[in-house]
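In: how would this look folded up:
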Amino acid sequence: MNEAEITREVDARGEKCPVPILRAKKALATMESGQVLRVLATDPAAVGDFRFFSRQTGNTLLDQTESDGEYTIYLKRK
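Out: From the prediction side, this is the model:
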């Protein structure tokens, strides 16, 4: 993902479910359609949680990556 495409970032590293989702939901509520949110998380459950969140909310899950126990999730605001 190109840095220029990212509108906002939520750093939820060290937080457990449901905090990463709640922070992402709050950030997405302030964003415009088509903007991209990057979420940083360390909770392995975040991977599945954000897949479910995306299906439930209609926001697009663009990508999920993992490196050294840190998950990066990219969501596009519907």
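In: alpha carbons only for contacts and neighbour counts from here, please
Out: Will do.
In: Ala12 and Val39: what is the separation?
Out: 7 Å (C-alpha to C-alpha, to the nearest Å).
In: here's the other one to compare against:
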Amino acid sequence: MGKIDVLVQREHLRAGRAIAGLLQADLAAKAEVSQSLISRFESGKTQSISSSEFEKLVLGLSKAGVEVFNDPQKGVAEVRIRTLNHF
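Out: The predicted structure is shown next:
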């Protein structure tokens, strides 16, 4: 199973939670992971998490209206509030 570089991704997770106003427990419930996983990940006690765990966290943020964008070619990643386009 692949691993995600937590030196970059940890900050994105924390920022995404802040944008959405979520506690770790709130995100854990939305992502269907344990709160302790999020705590260990954000604090640096866990140096890496599986790509499937990270995808669950991204999905949990998405459920809260926050999107995580990665552009590996440009070396850029960001989190932002999802906007709705009304046509």
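In: Mind telling me the TM-score for this superposition?
Out: Here the TM-score for the pair of chains, by TM-score structural alignment, normalised by the length of structure 1, is 0.33; 47 aligned residues with a C-alpha RMSD of 3.9 Å.
In: picking that back up, what touches both of Ala12 and Val39 of structure 1?
Out: Jointly contacting Ala12 of structure 1 and Val39 under the rule C-alpha atoms under 8 Å, 6 or more residues apart in numbering are Pro20.
In: quick one, which of those two is more surrounded?
Out: The residue with more neighbours, out of Ala12 of structure 1 and Val39, is Val39; 24 against 21, by other C-alpha atoms under 10 Å.
In: who are the neighbours in contact with that one?
Out: 9-12, 20, 24, 71-74.
In: would you say Glu67 of structure 2 is within a strand?
Out: Yes. Applying DSSP: H, G, I helix; E, B strand; the rest coil, one finds Glu67 of structure 2 inside a strand.
In: Phe52 of structure 1 sits in which helix or strand?
Out: helix 46-57 (DSSP states H and E).
In: If anything else comes up later, I'll come back, but that's it for now.
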